[in-house]
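Chemist: 3D model of this:
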Amino acid sequence: MAGRDLMRFKEFKKQGMAVRFGRFTQKENKQIRKNVEEFLALTGIDSAEKLLFTSRYPNDKDTIHRLKTEHHFYLHLGFMGIPRPWRLIYYRARKIFDPNNYKGRYTKEEKEQLKKYQALHGNDWKKISELMSRSNLSVAMKFSEIKSAINYGPWTEEETQKLMSAVKDVLRRKVTVENANSLSSLEQPDSELWIEREQLHQALPWTEIEARVGSRYWRQCKQKWNSVLTSKLTRGQQLFRGTNGLRTKITLIKRYSAEPWDVFYLPLFELCLSKLAGDVPRDYVQSKFYRLKVSFVPLWKRRTFSEIIDYLYEKTLPDLEEKLREEEGKQRSVDSSAARQQQQAFRLSDIFDSSDENDELMN
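Modeler: Got it, this is the predicted structure:
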């Protein structure tokens, strides 16, 4: 595999194309579809599913493997205009063409079936996906939602405290591991333990935290923590309301419009909010963009991502900019938060010890 990529990367370098990682662009997705369709026409294989999920067709397996070898499938799929590692292109193609990814909502019967199969096969999601004709990721994610009684709506004080306790223990463990040579960091008070900003929201073990909370699944825990953390880091400042909110919406639309398919890989909280108010988690900003398209784009579920961006840029942005001019005309004042620099490290006590927990944390 390394040899295949080396040859491809040398060719891309000659063409002045840098190797890419992260989310695939619309152009790359179209190129993958084109490459697969051309290979099907070349070989006579009658479906992308047979080409990419050959094990599902045992009677045709030998013929398909022979055709893929004879016609250099790996070159045809990965060489044409997509400067990425071949394996990533292959996985993306499988995701695009897997019919099991487009099955719609789970029925009540399917949910019960999923619980039954998980009890029989454990977390062998490949096996379970075959039994249910759903993708591996789909069955794994759905089981995390339905495996126990889950609450919805506002968080209770008890749930929030469980979440805070679980995240605090995880972060303490992170600090302890990184400072293994220091004297008894486990016994140090929170006011003496420092943690970097990124560690507060990146690579947290959400399944472990979900188990500690008990009544919420991991995605809810992650969203709630991002909300709590944002309130803590911004000292309760309302970043997404008033003139700050208008500036944020405008900045988000402009950033997405500038690089509509690459912006997901960039630290959005730095790109979009550094001029507004310091530190917020990336996922929190992405959730605000979701609310933006839901609020302003009619029939957004029927539109492609690029169509949503175009609508926001052409229809919504001018109205928001006009509103902002009106608000600034009334205020004629500069928000002091614009000059704030992002704080790079925090004491644990800054995040978790608070005698005046505000009502926002309970929402």
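Chemist: please count neighbours and contacts with C-alpha atoms only from this point.
Modeler: OK.
Chemist: what's the residue nearest the centre of the chain in contact with, if anything?
Modeler: Nearest residue to the geometric centre of the chain (Cα atoms, centre = their mean): residue 283, 7.1 Å. Going by Cα atoms under 8 Å, 6 or more residues apart in numbering, residue 283 touches 223, 226.
Chemist: state the distance from it to residue 100.
Modeler: Residue 283 sits 27 Å away from residue 100, taking Cα to Cα, to the nearest Å as the criterion.
Chemist: same deal with residue 318?
Modeler: For residue 318, the distance to residue 100 - Cα to Cα - is 41 Å.
Chemist: again with residue 253
Modeler: In terms of Cα to Cα, residue 253 sits 33 Å off from residue 100.
Chemist: who's more crowded, those two?
Modeler: residue 253 (22 against 16; other Cα atoms under 10 Å).
Chemist: which other helices and strands does whichever helix or strand that one is part of contact?
Modeler: Assigned by DSSP states H and E, residue 253 belongs to helix 242-258. With contacts taken as 3 or more Cα pairs under 8 Å, 6 or more residues apart in numbering; DSSP states H and E, helix 242-258 sits against helix 268-273, helix 282-296, helix 305-311, helix 317-331.
Chemist: to compare against the first, here's the next sequence to fold:
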Amino acid sequence: MTMMEAEPVVHKKKKKKNKEHPAGEVPQLSNTYQACEEISLLKKKKKKKDKKNDIRAEGDAAERKTKKKRKREGEEADVTLVVRAETVQSIPQEQEVTKKKRKKRRFEETERPAQSQSCPKESDVTLTPAPTNDEAAQQKSAKHKAKRQRKTSPAAHLHPDEMPNEGPTLDIDEGVLQELREYLPHHKLNDDVVVRKIINYDLPRFRELKEKGIPVRSGRFTVAENKRLKANVREFLALSGIESDTKLFLPHRFPDEKNSIMKQRRKLRFIHQLCAGIPRTWTTILCRAKKMCNRENYMGRFTEDENKMLTKLHTLHSSNWSTISNMMGRSEHSLQKRFNMMSSGSGVWEEEELRTLLTNVRQQLLERATPDRDGNIGSAVIRKVDLYKQLPWMTLSEKVKTRSWLQCREKWMGYLTNKMTIGGVIKGRKILEGQIQLIKTINEMVVEDVADIVWDDLTHLFGNTHPDYLQMRFYQLKVAYVPRWNTMEDFCDIIDYLYEKTLPLLEEELKNCPEEEEPTEERDSYKLSEIFPDL
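Modeler: Take a look at the predicted model:
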């Protein structure tokens, strides 16, 4: 029994030793059964290892596949985003190219005669070299520069008298342009967008006015035109349901209601309704309506606190007058005008300031004057109208540096009055004769409003003066002789009072005034040496 129990113990020890054998070695056992058992165990172990290795390999391969897939998807997404961005950026360029091609095609069709549709010969075909990167970049920069120039309007930076005088290059029918020039002879039809808006908003109304015999007006608005404009605004407010004229003309101050207000304006054709019955361009009517209906234009004088606040806001926002207007509660026009007066000098003009102004004005007038046969600049002749009309006052004020353009203009008009009039100074008998002739002439005109007076035709009444001097004299007559003239609604009442009551008093005063022997002759031109004797 003891031997039978010892053998299995020995077998167990052998099994433990067999487990310590390295894989791949076959133990040398005498018993074949034990050898087969060891081999089967080794095979099972090997299979388990192979399975683990396969699972690991499959996992690594799967991870690699997912990583590659994610990377590929990310690259595709980036590519699609780039392609989308490029397509979005290229859309306006393609549209511009197609527009230019259409315009060129229309121009070629009108210029060249009809050609046959046969295919061209190989000898007629010419190959144009493709533009290099530098040339393409130059063309692109030139396009962007031209686009910026089209977007920036000269009216935002220049005085109306400084508008550039360039020849029109418009893609509009020449017959329509000629018709617009008949209605607006003094307008410069240079911009394609501006001309198209005039055709849309003004041309049908101008044709109706022409049938009624009413000419297109410019200059100061009459009392009747102001009344009609206020009535048009009231009618549109009642029709659209917009609460106030402030919301109508300044919708950007009401961001919650801005979209609905603009939608109503487009739907009900706001510009057409506003301009109905007024013989003027839509831009002048809109500007006039904004000034009249903006209550911020009628807030009285600026206080010291407002002046300080205006200077601070201008240092923060520069010339962004819309932002300053929203913060101060005054109109842009009044703020800009007030700041110009504050930043410029005041008081009596110094000799250096006056000399700088006269020198720069003389340079401007030299371009308008016609020199004599010898080419002498001093004896060059200039028309009387060119001495005071359409001078670049903004540019002149920048050169003077210490005065605003209004001050420069006022100073030049005063200087010009002394140089243009016969005898140098208007006083005594000259003033009385001029006032009498002015009252008689306006009474004979039979005008219903002061805006209907053509002051350029009356400059000879005071001895060859400019229109501003005549208007100043007429204003002095009203203030001095007509009681409560500013409450009279009809302009004819003012003229009747001056003719019936004031004219006899002036004629009686003229009889007691000593006579002057200075000749009175009407002049249409002057020499520059007469206007600038000291330069």
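Chemist: on that earlier part again, which residue in the second structure lines up with the residue nearest to the centre of the first structure?
Modeler: In the second structure, the residue paired with residue 283 of the first structure according to TM-score structural alignment is residue 468.
Chemist: do the same with residue 341 of the first structure
Modeler: Aligning on TM-score structural alignment places residue 341 of the first structure opposite residue 522 in the second structure.
Chemist: and that match, which of the three is it?
Modeler: Recorded secondary structure, residue 522 of the second structure: coil (DSSP: H, G, I helix; E, B strand; the rest coil).
Chemist: ok, residue 174 of the first structure to residue 354 of the first structure distance?
Modeler: 21 Å.
Chemist: actually residue 171 of the first structure, sorry about that
Modeler: For residue 171 of the first structure relative to residue 354 of the first structure (Cα to Cα), the value is 17 Å.
Chemist: neighbour count winner among those two?
Modeler: residue 171 (18 against 10).
Chemist: which ones are touching the more buried one?
Modeler: Per Cα under 8 Å, 6+ apart, neighbours of residue 171 of the first structure: 195, 199-200.
Chemist: let's see that with 10 Å instead.
Modeler: By Cα atoms under 10 Å, 6 or more residues apart in numbering, the contact list for residue 171 of the first structure reads 165, 177, 195, 199-201, 204, 348.
Chemist: same question, residue 254 of the second structure
Modeler: Counted by Cα under 10 Å, 6+ apart, residue 254 of the second structure has contacts 246-247, 261.
Chemist: counterpart of it over in the first structure?
Modeler: Mapped onto the first structure by TM-score structural alignment, residue 254 of the second structure lines up with residue 57.
Chemist: likewise for residue 405 of the second structure?
Modeler: Under TM-score structural alignment, residue 405 of the second structure pairs with residue 218 in the first structure.
Chemist: its match and residue 143 of the first structure: what is the separation?
Modeler: For residue 218 of the first structure, the distance to residue 143 of the first structure - Cα to Cα - is 11 Å.
Chemist: the more surrounded of these two?
Modeler: residue 218 (21 against 18).
Chemist: which residues sit in contact with the closest residue to that one other than its chain neighbours?
Modeler: Counting by Cα to Cα, 6 or more residues apart in numbering, residue 218 of the first structure lies nearest to residue 210, which is 4.8 Å off, once chain neighbours are set aside. When the contact criterion is Cα under 10 Å, 6+ apart, the partners of residue 210 of the first structure are 144, 162-163, 166, 216-222.
Chemist: how about residue 381 of the second structure?
Modeler: So residue 381 of the second structure contacts 365-366, 368-372, 525-530 (Cα under 10 Å, 6+ apart).
Chemist: what about 7 Å?
Modeler: 369-371, 525-528 (Cα atoms under 7 Å, 6 or more residues apart in numbering).
Chemist: need these in a markdown table with distance to residue 480 of the second structure and secondary structure, can you?
Modeler: A markdown table is the format used below for those (distance: Cα to Cα, whole Å; DSSP: H, G, I helix; E, B strand; the rest coil):
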| residue | distance to residue 480 of the second structure | secondary structure |
| --- | --- | --- |
| 369 | 40 | coil |
| 370 | 43 | strand |
| 371 | 45 | coil |
| 525 | 34 | strand |
| 526 | 34 | strand |
| 527 | 37 | strand |
| 528 | 37 | helix |
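Chemist: tell me the two of the residues you listed that are most distant?
Modeler: 371 and 525 (12.8 Å; Cα to Cα).
Chemist: the more surrounded of these two?
Modeler: residue 371 (18 against 15).
Chemist: for the equivalent of residue 91 of the first structure over in the second structure, what is the enclosing helix or strand?
Modeler: The alignment partner of residue 91 of the first structure in the second structure, by TM-score structural alignment, is residue 287. Assigned by DSSP H and E, residue 287 of the second structure belongs to helix 282-293.
Chemist: other residues contacting that helix?
Modeler: So helix 282-293 of the second structure is contacted by 201-202, 229, 245, 249, 275, 297 (Cα under 7 Å, 6+ apart).
Chemist: helices of the stretch 51-200 of the second structure, start to end?
Modeler: Listed in chain order, the helices of the stretch 51-200 of the second structure (DSSP state H, counting those that start in this stretch) span 133-151, 174-183, 192-201.
Chemist: how about those in TSV, adding distance to residue 418 of the second structure and mean neighbour count?
Modeler: Converted to TSV, these look like this (distance: least, Cα to Cα, whole Å; neighbours: other Cα atoms under 10 Å):
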stretch	distance to residue 418 of the second structure	mean neighbour count
helix 133-151	42	11
helix 174-183	37	14
helix 192-201	41	15
